[in-house]
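*Asks:* Got a predicted structure here, sequence first:
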Amino acid sequence: MKALEWIEERLCHPGCLRLYCGGLAVQAYGGTRPLNDIDLFVPAAHFAPLVDDLHHYIRKPARR
């Protein structure tokens, strides 16, 4: 869950809803699925600002 804490510390966008899915969500519910990446969905209005803020940490293209 360190990954979730790390992301939340960097998301400085008040009111931005977000949805975690994939391996991170499975781990949050107690699963043991390996975590290879983090799948995060945000509203379109917050997409560009978040990508701008986190672009140094994004390894694959962020898609809308």
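*Replies:* Ah, there it is.
*Asks:* Every contact and neighbour count from this point should use C-alpha atoms.
*Replies:* Fine.
*Asks:* which outside residues touch the helix or strand E8 falls within?
*Replies:* Using DSSP states H and E, the element containing E8 is helix 2-10. If you take CA atoms under 8 Å, 6 or more residues apart in numbering as the criterion, helix 2-10 is touched by 24, 54.
*Asks:* this is the other structure I want to compare:
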Amino acid sequence: MTILYLLIPITLVMGAVGLGAFFWSLRSSQYDDLAGDAERILHDDGDTPLVPNKEIPR
């Protein structure tokens, strides 16, 4: 029973830290453009093709 006096405050502090991190991410606009990030990986506008290696004659 005495362990609860230790575990309950630790749990409440960890929950408060997690909630604070979530609210910080909301204030810093982390969730503004979810669709853009999901679609950006599908476009390869900035990619350049690789130059094929020339074969070394034997």
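*Replies:* Received it, and whenever you're ready, just let me know what you need. Keep in mind the model is a prediction, meaning the values are calculated, not measured.
*Asks:* TM-score of the superposition?
*Replies:* TM-score of the superposed chains, computed with TM-score structural alignment, normalised by the length of structure 2, equals 0.24; 21 aligned residues with a CA RMSD of 3.5 Å.
*Asks:* Tell me the buried residues in the helix holding E8 of structure 1?
*Replies:* Buried residues in helix 2-10 of structure 1, counted by 16 or more other CA atoms under 10 Å: none are found.
*Asks:* And the next helix or strand past it?
*Replies:* Following helix 2-10 of structure 1 in sequence, per DSSP H and E, is strand 19-21.
*Asks:* which secondary structure elements does that next one contact?
*Replies:* Helices and strands touching strand 19-21 of structure 1, by 3 or more CA pairs under 8 Å, 6 or more residues apart in numbering; DSSP states H and E, are strand 39-41.
*Asks:* Show me what the strand it packs on is packed against.
*Replies:* So strand 39-41 of structure 1, by 3+ CA pairs under 8 Å, 6+ apart, packs with strand 19-21.
*Asks:* Now with 10 Å, please.
*Replies:* In terms of contacts (3 or more CA pairs under 10 Å, 6 or more residues apart in numbering; DSSP states H and E), strand 39-41 of structure 1 is packed against strand 19-21, helix 23-28.
*Asks:* between those, which gets nearest to L40 of structure 1?
*Replies:* Smallest distance to L40 of structure 1 across those (CA to CA): 4.7 Å, for strand 19-21.
*Asks:* I figured L40 of structure 1 hits C21, correct?
*Replies:* Yes: with contact defined as CA atoms under 10 Å, L40 of structure 1 reaches C21; the gap is 6.5 Å.
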